[in-house]
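**Q** mind folding the following:
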Amino acid sequence: MSLLLPPLALYIHIPWCIRKCPYCDFNSHEARTDMPEAEYVAALIHDLEQDQVLAQGRKITSIFFGGGTPSLFSAKAIGDILQAAERLIGFEPDIEITLEANPGTFEQEKFRGFRLAGVNRLSIGIQSFNQTQLQLLGRVHNRDEALCSADVARGAGFDNFNLDLMHGLPQQSVADALADLDQAIALAPSHLSWYQLTIEQNTAFYSAPPVLPEEDILVDIQDAGFQKLADAGYQQYEVSAYARDNRRARHNLNYWQFGDYLGIGAGAHGKITLPEKQAIVRQWKTRLPQHYLAAHNKIPAAVGGHLNSFNGGGEVLQAEALPLEFLMNALRLNDGVPGDIFQQRTGLTLAALQPQWQELVSKGLVNSDPAVLQTTALGQRFLNTILASYIRD
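**A** Below you'll find the predicted structure:
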């Protein structure tokens, strides 16, 4: 099989936030002084100029501004970045452009500016509507700000927005978690990301772990929550993603279907297919904002033969690693991924998934039809077990 070029997305990382949350393990940094907005925008554009060749003639299908808190930047800054991306690479006519935002940074006029700049989707980090939980999570917004965020988004011209909501929070009961979910549903977003809090390394919660709900409470929350979401018309299409009216997150779907994406900004990751070299390359940019800003004048570093002065590292994915790399994304989707997508985007035949796949079929964890790589309902609950079958010794 030969590698084929998949769709191309763009991830843009803006690393500053008002305050670092104790559960957050992302590359985010508190903005203790004025953010160097103009300098960072110039660095992002320079970064993209050097990565432009990796588009290989493709236009961008989706853009995601992540962080940090990208909504701390001005609408002009976001617009300048988008104009540069369209000039350097080009946009598909129906491009999805998402900006992460937190309720504590919401001003309707500012968000109207984001909409006019080209952003057509928001992802709003609510996490909880419970004031006590918001304080335990270190959020900078309060309950009232969380409640008005949907109205502010709609008033600024956004009919497509996601709410991020966590469950399994410290001291949270089943009733508390479902009350949060009821409130989120009442705000009628087009998309909900509803996921369980996990304690990650290099976070304040890892150093001083809070007391989380016991396993039987977590199961009760999930079972009751799934039913509430389904009754409200939210279709689960991925482990923690639910959409109404088929407003699925196209940028995330590209990740899960093993598409390509450029990553610009401090610590941003990218994945690029190089058919001429029959290679798939992962790369990441230098992590600390001050080092990223200083990279304008660096000697370009090579990743997979590609030179970029902002490169922090990278690797060429070896053939034996590709089954796991593909499945750990694709099997998150309820509908799975067609088998021919696996072949086109890894350059491997379906035989590369054997004999593990057949053994998983015998255990009732995955679909027996090779035309669709998909878990069963049981397999969804044991996804880590499935993936462990493909971990190399």
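
**Q** okay, CA-based contacts and neighbour counts for the rest of this
**A** OK.

**Q** could you say which helix or strand holds the residue most central in space within the chain?
**A** By CA atoms, centre = their mean, the chain has its centre lying nearest to Asn252, at 5.8 Å. Per DSSP states H and E, Asn252 falls inside helix 250-256.

**Q** what's next to that helix, contact-wise?
**A** The contact list for helix 250-256 (CA atoms under 8 Å, 6 or more residues apart in numbering) reads 7, 9, 61-64, 96, 260-261, 329-330, 332-333.

**Q** quick one: which of those residues is nearest Leu373?
**A** Checking these against Leu373 with CA to CA, the nearest one is Ala330 at 7.8 Å.

**Q** double-check that closest one against Val239; I have them as touching.
**A** No - taking contacts as CA atoms under 8 Å, Ala330 lies outside contact range of Val239: 10.8 Å.

**Q** more neighbours: those two, which one.
**A** Ala330 (26 against 16; other CA atoms under 10 Å).

**Q** next one: the longest strand seen in the chain to chain centre, how far?
**A** Counting residues, the longest strand found in the chain (DSSP state E) is strand 91-101. Centre-to-centre, strand 91-101 and its host chain are 13 Å apart (CA atoms, centre = their mean, to the nearest Å).

**Q** show me where the stretch 151-300 of the chain has strands.
**A** Here the stretch 151-300 of the chain has its strands, by DSSP state E, counting those that start in this stretch, at 161-167, 191-196, 235-238, 241-243, 260-264, 269-274, 279-285.

**Q** re earlier: ok, now how distant is the residue nearest to the centre of the chain from Ala85?
**A** Noted for Asn252: a distance of 19 Å to Ala85, by CA to CA, to the nearest Å.

**Q** check Gly155 too.
**A** Here Gly155 is placed at a distance of 27 Å from Ala85 (CA to CA).

**Q** count the residues that sit near Lys363.
**A** Neighbour tally, Lys363, other CA under 10 Å: 11.

**Q** ok, now Gly155?
**A** Gly155 - counted by other CA under 10 Å - has 14 other residues nearby.

**Q** secondary structure added to the contacts of helix 250-256, as a markdown table?
**A** Shown next, in a markdown table, are the contacts of helix 250-256 (DSSP: H, G, I helix; E, B strand; the rest coil):
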| residue | secondary structure |
| --- | --- |
| Pro7 | coil |
| Ala9 | strand |
| Thr61 | strand |
| Ser62 | strand |
| Ile63 | strand |
| Phe64 | strand |
| Glu96 | strand |
| Asp260 | strand |
| Tyr261 | strand |
| Asn329 | helix |
| Ala330 | helix |
| Arg332 | coil |
| Leu333 | strand |
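
**Q** top of those residues by number of neighbours, please.
**A** Busiest of those [other CA under 10 Å] is Ala9, holding 29 neighbours.

**Q** to check against the first, give me the structure of this:
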Amino acid sequence: MLQLPPLSLYVHIPWCIEKCPYCDFNSHKLRGEIPETEYLSALIDDLKQDLHFVQGRELFSIFIGGGTPSLISASGMSWLLENIQQLLPFSNHIEITLEANPGAIENQKIADFKAAGITRFSFGVQSFQQEKLTKLGRIHGVEEAKTAAKQAHYVGMKTFNLDLMHGLPDQSLEDAMSDLNTAIALKPTHLSWYQLTIEPNTQYFSHPPKLPDDETLWEIQEKGVELLAEHGYQQYEISGYSQTGWQCQHNLNYWRFGDYLGIGCGAHGKISLPLENKILRTTKIKHPKGYLDPTRSYTDDCSTVDKDELVFEYMMNRLRLMEKIPFAEFESYTGLQRSVLNKQLAKASSKQLITIEQDYCHVTPLGHRYLNELLSIFMD
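**A** A predicted model of the protein is given here:
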């Protein structure tokens, strides 16, 4: 029987100072001043319209992403969090993450955001080499990235993340390891380290840069995971590495097929409705102009996940994690019986992509290496 999983909240701030050439997120180059008061008020109204999805739960985590959320003032962020809490109870150990561009957040603002209620920063560093930052269209420099991390320590942030890419244009193994070593020296509790991919509707898609060959990419991945492990960063997710106990709780809720409300331009949500035995996907209006139009609903689409798609939906998220996958969780969060997995699990096991035990299954190292092949099995 379908049960209610933990509930998170995603908040989208859509503006950036510049649009990066690799970015396919819903972000818009800032022209003039951010309509901060109007947009923050709209976010709260948006949340109010979704409160019927809460179903008595408290908030497990909040993630404020973008765009560049650190462009919002600290006073505005404080107002936003206070108003969210008036509508929804926070769990005792709620994680509240703010994405921040090192080029759009000065030292005092880091302290002010912490005072406003932010418990975790995610700094979009991408690289510690100026040549690479320039090619990626980043507005910050190497020293700004280092300063942001140092300031997070200085103001007493218990946890923060550094966001790094590898497989960058003309990047060598030595370049990639240099980035990791610099990041490790700054002592974040968490590192997001993922390969640059060329996505449609980006500048890089129209004008592709020269990327490392497959052999170099694999060597970077292999050596990078070893280096991170040597320094106490355990890989708990495809691109997530953390010191013990400091995994990103918000992302864990995503990958464990938890529920989340999405408010703001283009934000997505996933909601379980046990009484109706169905799961919904929601999408909000994408463009700021439409989102702020008082004559329109904030919701652009709300649809039910077909029963035939639930196995793939669940596995598409769950297979990202390095941990075991409990069959009891699958049944609780999809409302399906374990038996519907038998055929696909047997096929994945025969290819040595998954091991199967009595109460759980576990992706093998080979399965993580060939994750797309493994996912394709659960599309059948």
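
**Q** TM-score for these two?
**A** Overlay of the two chains. TM-score (TM-score structural alignment, normalised by the length of the second structure): 0.98; 380 aligned residues with a CA RMSD of 0.9 Å.

**Q** thinking again about what came up before, separation between the residue nearest to the centre of the first structure and Phe129 of the first structure?
**A** Distance, Asn252 of the first structure to Phe129 of the first structure, using CA to CA: 25 Å.

**Q** with adjacent residues omitted, what lies nearest to His93 of the second structure?
**A** Residue nearest to His93 of the second structure in three dimensions, not counting chain neighbours: Phe60, with 7.8 Å by CA to CA, 6 or more residues apart in numbering.

**Q** wait, what's in contact with the one you found?
**A** Pro6, Leu7, Ser8, Phe90, Ser91, His93, Ile94, Glu95, His250.

**Q** same check on Ile13 of the second structure?
**A** Contacts of Ile13 of the second structure by CA under 8 Å, 6+ apart are Ile64, Gly65, Gly66, Gly67, Thr68, Pro69, Gly264, Cys265.

**Q** and Asp216 of the first structure, how many neighbours?
**A** If you count neighbours by other CA under 10 Å, Asp216 of the first structure ends up with 9.

**Q** which residues of the stretch 51-200 of the second structure fall in helices?
**A** 74-87, 107-116, 130-135, 142-154, 173-185 (DSSP state H, counting those that start in this stretch).

**Q** redo the ones you listed as TSV? Include distance to Gln49 of the second structure.
**A** As requested, the helices of the stretch 51-200 of the second structure are exported to TSV (distance: least, CA to CA, whole Å):
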stretch	distance to Gln49 of the second structure
helix 74-87	11
helix 107-116	25
helix 130-135	40
helix 142-154	35
helix 173-185	41
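
**Q** between the ones you listed, which gets nearest to Ala328 of the second structure?
**A** Nearest of the helices of the stretch 51-200 of the second structure (CA to CA): helix 74-87, 31.7 Å.

**Q** after superposition, how close is the closest one to the first structure?
**A** Following the fit onto the first structure, the mean deviation recorded for helix 74-87 of the second structure is 1.0 Å by mean CA distance after the TM-score superposition for the first structure.

**Q** and that helix, what's buried?
**A** Neighbour-count burial for helix 74-87 of the second structure, counted by 16 or more other CA atoms under 10 Å, picks out Ala74, Met77, Ser78, Leu80, Leu81, Asn83, Ile84.

**Q** ok, now stretch 242-261 of the second structure?
**A** Buried-residue list, stretch 242-261 of the second structure, by 16+ other CA under 10 Å: 242-243, 246-261.

**Q** how about stretch 302-319 of the first structure?
**A** The neighbour-count check on stretch 302-319 of the first structure (16+ other CA under 10 Å) flags Ala302, Val303, Gly304, Asn308, Ser309, Phe310, Asn311, Gly312, Gly313, Gly314, Val316, Leu317 as buried.

**Q** and those residues as TSV, adding secondary structure?
**A** Compiled in TSV, those are given as follows (three-state DSSP):
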residue	secondary structure
Ala302	strand
Val303	strand
Gly304	coil
Asn308	strand
Ser309	coil
Phe310	coil
Asn311	strand
Gly312	strand
Gly313	strand
Gly314	strand
Val316	strand
Leu317	coil
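
**Q** could I get these as CSV with distance to Asp182 of the first structure?
**A** Converted to CSV, these look like this (distance: CA to CA, whole Å):
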residue, distance to Asp182 of the first structure
Ala302, 50
Val303, 47
Gly304, 48
Asn308, 47
Ser309, 48
Phe310, 44
Asn311, 44
Gly312, 43
Gly313, 44
Gly314, 43
Val316, 45
Leu317, 43
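
**Q** can you pick out the most distant pair from those?
**A** Greatest spatial distance among those (CA to CA): Ser309 and Leu317, at 21.7 Å.

**Q** returning to that earlier point: closest to Asp220 of the first structure out of the strands of the stretch 151-300 of the first structure?
**A** Asp220 of the first structure lies closest, by CA to CA, to one member of the strands of the stretch 151-300 of the first structure: strand 161-167, at 11.3 Å.

**Q** not counting that closest one itself, show me its contacts.
**A** 121-128, 153, 177, 180-181, 184, 189-197, 221.

**Q** now do that strand: which range of the second structure does it align onto?
**A** Aligning strand 161-167 of the first structure against the second structure (TM-score structural alignment) gives residues 160-166.

**Q** cool, and stretch 100-108 of the first structure?
**A** Under TM-score structural alignment, the match for stretch 100-108 of the first structure is residues 99-107.

**Q** so what touches the matching stretch?
**A** Contact with stretch 99-107 of the second structure is made by 63-66, 68-71, 121-125, 139-141, 144-145, 147-148, 151, as judged by CA under 8 Å, 6+ apart.

**Q** how close does the alignment partner in the first structure of Lys307 of the second structure get to Ala279 of the first structure?
**A** Counting by TM-score structural alignment, Lys307 of the second structure lines up with Ala319 in the first structure. Per CA to CA, Ala319 of the first structure is found 9 Å from Ala279 of the first structure.

**Q** likewise Pro170 of the first structure?
**A** From Pro170 of the first structure over to Ala279 of the first structure (counting by CA to CA), the distance is 44 Å.
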